[in-house]
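Enquirer: Pasting the sequence and the predicted coordinates here, then a few questions.
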Amino acid sequence: MPLVDMPLEKLKEYQGKNPRPEDFDEYWERALAERKAVDAQMELVPSSFQTPQADCFDLYFTGVRGARIHAKYIRPKNVQEPHPAIVQFHGYSSHAGDWLGKLAYASLGFSVLSMDCRGQGGSSEDTGGVKGTTHRGHIVRGLDDKPDNLLFRHIFLDAAQLAGIAMELPEVDPEQVYAIGGSQGGALTIACAALEPRVKKLAPVYPFLCDYKRVWEMDLAQGSYEELRTFFRHFDPLHEREDEIFEKLGYIDLQHLANRIRGEVLMFVGLMDRTCPPSTQFAAYNKITTPKQVVVYPDFGHENLPGASDRTIQFLLQ
């Protein structure tokens, strides 16, 4: 069969190329301490969209650096409490999506919290100098600053904070909080469960933000990763800082956080994926030490994977 990347047997052994900074663990412990010091000021506002089966709310909380983060919250009616909850994350530059897409989970007895990533297509703020949004460029945002100011650091912390908020809701069983998402959402699913290890199950679909150097060496810094190429062209055209840049990106490389996960994992990968190359995804998957399973689609790329949603819900219902 045609190959975009390594043969599957090699993918299952691949350990990644992007360097892991020596102070990586201290970096994330410091980040988590900053998050815990924030007063979340969580607020629930009833939405104008309501259904007979579920109550719908706009949920707001304050994340690190003062950003006000928005999530859609759907709480099923007539369901035994406490009940399980799903935290859901969207693709790069998108948003939490319509209410309708979350009602299937609510009909099965799950509360759903679906986050708008700060500074992207939804209602969450990016407080990096101005109120409002930045939309894209988030991988490289902060590369010319201290590592503590990388924007995806803050977004990873938002994801974990949302899971923690879910666990504190009186209607939610904190022992049954799960994380799902595809592409950037898959990356944030991993980040969420790594930084909030009480997440019991996670189902990432072709996760983004893994093994940046491998993406670069495969000449696939395009589409969602195009900003890597743009950054070099504008700010390091001779690649004199290449080692420094990839090492700094290592702080927000999901492969280095994956071993913190304590929940059970069901991951989905398309072997023809040119947006998030399979080897980059396996770099993270191979470092997960908890019970895990990967579902491989040999002929599919970064697109809808037939049956993945059904398999995910069965996994969460087990």
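Expert: Right, received. Where do you want to start?
Enquirer: can we go C-alpha only for contacts and neighbour counts from here?
Expert: OK.
Enquirer: P298 against F268, yeah?
Expert: No - at 11.0 Å, P298 does not count as touching F268 under the criterion of CA atoms under 8 Å.
Enquirer: between the two, who's got more neighbours?
Expert: F268 (23 against 15; other CA atoms under 10 Å).
Enquirer: next one: the strand or helix carrying that one to chain centre, how far?
Expert: Assigned by DSSP states H and E, F268 belongs to strand 264-270. Counting by CA atoms, centre = their mean, to the nearest Å, strand 264-270 is centred 13 Å from the centre of its parent chain.
Enquirer: counting contacts, what elements does it pack onto?
Expert: Packing partners of strand 264-270 (3 or more CA pairs under 8 Å, 6 or more residues apart in numbering; DSSP states H and E): strand 201-205, helix 278-285, strand 292-297, helix 308-317.
Enquirer: So what touches it?
Expert: 200-206, 278, 281, 285, 290-302, 305, 308, 312, 315 (CA atoms under 8 Å, 6 or more residues apart in numbering).
Enquirer: ok, now stretch 286-295?
Expert: 12-15, 255-256, 258-269.
Enquirer: Same check on stretch 229-243?
Expert: Contact partners of stretch 229-243, identified using CA under 8 Å, 6+ apart, comprise 140, 221-222.
Enquirer: quick one: which of those residues is most hemmed in?
Expert: In terms of neighbour count, A221 stands highest of these at 21 neighbours, by other CA under 10 Å.
Enquirer: so that one sits right up against R214, yeah?
Expert: No - the criterion here is CA under 8 Å, and A221 misses it with R214 at 9.6 Å.
Enquirer: Report the secondary structure state of the residue most central in space within the chain.
Expert: Geometric centre of the chain, nearest residue: L188, 0.9 Å, by CA atoms, centre = their mean. Secondary structure assignment for L188 (DSSP: H, G, I helix; E, B strand; the rest coil): helix.
Enquirer: Isn't P46 up against C56?
Expert: Yes - at 6.1 Å, P46 counts as touching C56 under the criterion of CA under 8 Å.
Enquirer: Comparison target below:
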Amino acid sequence: MPFYFFKPFSMKLLSYFSLFLGLLTISLRAQNTPAPIKLVNIVLTANHPDWNYRLNEAATIKVSVLKHGSPVENVEIEYQYGPEQLTPEKKGTLKLENGVGEINIGTMNTPGFRQLKVEAKIDGYVYKDEIKAGYAPFEIQPTVSMPKDFDNFWKKAIAENNKIPLDAVVTHKPEFSTATVDVYLVRLQNYQLGHYLYGYLSKPKDNKPHPVLLNPPGAGVKKITPITSFAEQGFISLTTEIHGISPEMDEKDFQKEREKLKDYWAINLDNKDNYYYKSVYLGCVRAIDFLSSLPEFDKKNVVVTGGSQGGALTIVTAGIDKRVNYISSFYPALSDNSGYLNNRAGGWPAMFSDKNNSPEKIKTMEYYDIVNFAKKITIPGFYSTGYNDNTCPPTSTLSAFNSVKAPKEIVITPISAHWRFKETDDKSMKWLKEKCGIE
């Protein structure tokens, strides 16, 4: 009998206790949610709204330090400025009596970028910001040389790669598919027998002809994930990796590969015939082989798009594979890598910034530098970059953009760093769809 009366009482207690725990969990989560905005903001405003200046014209930057959106009185800032990504020419401090001041960061007599970095210490916390001013940015010319046998080198490499069977294995992945898009895991043989690259193929389920789109990856060693957004816009897309790592690889094995490849961009850099990126660049052509063989391919529109390393591979593919019709490249890495050897910023991964170079490494990079592929592009392209990008500095990316002689549309968002705004993505997609006749 006691048990009979105690049971409903204990269940009610349990219910109340569960509710309490739930509310406590929500409360703790709310307390630990990162603030969506900064308590203190440093706002840097160029006296030219497009951040562009003529050669020998001084750039003046307005500095505002705001707390709760209002100027912080009598705050002292530290600043430094000079050529982009190089040793600062000047460092100093400035007291902002009303939370606002100006810094003249000088000028340049050759095309390029100057960079201002500012920091303020308030209530024990350090706040930072930076801005870059462009001097005749569309006149920046690359420093890298073009090998005389560049075209023959890549024609021979592609011809040799074509001897290797594609050996495509395509596996439907219903767990990643949607109501309108089918997703498949794809394995393609590339570069050597038994050497593979992997990708996720996304196809509209309507079985109609569609343009094909290659989406190469950004830098790093990571497992790829399916992307269905391109297929939802009317493309048959292939999102790839570059290291021969299946997204289904065991985690322990993946971590071993990741450690082994942490500096993959430097592997065999002193040997142009065996440099790591040779298989990567050929893999992009191999991906086009696969996409153009699909029965749903509309037989006329081949597109490549990506950002950072993916932006670089986009330009590479268009430069050596004439089946490509349109590209959209965002802040391409690996551009004008010899910049640091000429006292200016070079592209990711800043491989010569530490002066760790040799004639063999420098010569090898000439065959792989994005600038030299950009010079080979003959098709329309959409390009974009930001001035505040320190990963792929604008001096390097504009060296590539300015090397393109084919029709091009360039969207510059000066304020963006190594990322892009949705508005820019939307412009890119609208441009690609219009070129391919997708309504």
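Expert: Good, I have the coordinates. Computed from a predicted model, the values in this text were never measured in an experiment.
Enquirer: Can you calculate the TM-score here?
Expert: After superposition, the two chains reach a TM-score (TM-score structural alignment, normalised by the length of structure 1) of 0.85; 299 aligned residues with a CA RMSD of 2.6 Å.
Enquirer: What does the residue nearest to the centre of structure 1 correspond to in structure 2?
Expert: Using TM-score structural alignment, the partner of L188 of structure 1 in structure 2 is L313.
Enquirer: before we move on, back to that, of the contacts of stretch 286-295 of structure 1, keep whichever come out buried.
Expert: 14-15, 255-256, 258-269 (16 or more other CA atoms under 10 Å).
Enquirer: check contacts around L305 of structure 1.
Expert: So L305 of structure 1 contacts 270, 297 (CA under 8 Å, 6+ apart).
Enquirer: go on, N149 of structure 1?
Expert: Neighbouring residues of N149 of structure 1 by CA under 8 Å, 6+ apart: G142.
Enquirer: Which residue of structure 2 is paired with it in the alignment?
Expert: So, by TM-score structural alignment, N149 of structure 1 is matched to N274.
Enquirer: does its match sit in a helix, a strand or a coil?
Expert: Going by three-state DSSP: N274 of structure 2 is coil.
Enquirer: So the residue nearest to A284 of structure 1 when sequence neighbours are not counted versus T51 of structure 1, what's the distance?
Expert: Nearest-residue entry for A284 of structure 1: Q255, 3.8 Å, with adjacent residues in sequence omitted and distances by CA to CA, 6 or more residues apart in numbering. The span separating Q255 of structure 1 from T51 of structure 1 equals 40 Å under the rule CA to CA, to the nearest Å.
Enquirer: Give me the neighbour count for the counterpart of I158 of structure 2 in structure 1.
Expert: With the correspondence set by TM-score structural alignment, I158 of structure 2 lines up against L32 in structure 1. Using other CA under 10 Å, L32 of structure 1 has 17 other residues around it.
Enquirer: now do L169 of structure 1
Expert: Using other CA under 10 Å, L169 of structure 1 is surrounded by 12 other residues.
Enquirer: H135 of structure 1 too?
Expert: Neighbourhood size, H135 of structure 1 [other CA under 10 Å]: 16.
Enquirer: Touching, it and G122? I think so.
Expert: No - taking contacts as CA under 8 Å, H135 of structure 1 lies outside contact range of G122: 9.0 Å.
Enquirer: what do we get in structure 2 for P52 of structure 1?
Expert: Checking TM-score structural alignment: P52 of structure 1 goes with A179.
Enquirer: does its match count as helix, strand or coil?
Expert: coil.
Enquirer: Would you mind measuring from it to E232 of structure 2?
Expert: From A179 of structure 2 over to E232 of structure 2 (counting by CA to CA), the distance is 10 Å.
Enquirer: what do you get for P226 of structure 2?
Expert: From P226 of structure 2 across to E232 of structure 2, the span is 13 Å (CA to CA).
Enquirer: and if you look at F6 of structure 2?
Expert: F6 of structure 2 is 58 Å from E232 of structure 2, by CA to CA.
Enquirer: So between the two, which is more surrounded?
Expert: E232 (17 against 10).
Enquirer: Cross-check the contact I'm expecting between that one and T180.
Expert: Yes - E232 of structure 2 lies in contact with T180 (CA under 8 Å); the separation is 7.4 Å.
Enquirer: joint contacts of these two?
Expert: P204.
Enquirer: buried residues in whichever strand or helix holds G134 of structure 2?
Expert: Using DSSP H and E, G134 of structure 2 sits in strand 125-135. Buried residues in strand 125-135 of structure 2, counted by 16+ other CA under 10 Å: 127-135.
Enquirer: next helix or strand past that strand?
Expert: Following strand 125-135 of structure 2 in sequence, per DSSP H and E, is helix 150-162.
Enquirer: Quick one: distance of that following helix to the chain centre.
Expert: How far helix 150-162 of structure 2 lies from its chain's middle: 27 Å, per CA atoms, centre = their mean.
Enquirer: Kindly report the same for stretch 380-398 of structure 2.
Expert: 10 Å.
Enquirer: In structure 1, what stretch matches that stretch?
Expert: The alignment of stretch 380-398 of structure 2 onto structure 1 (TM-score structural alignment) spans residues 264-282.
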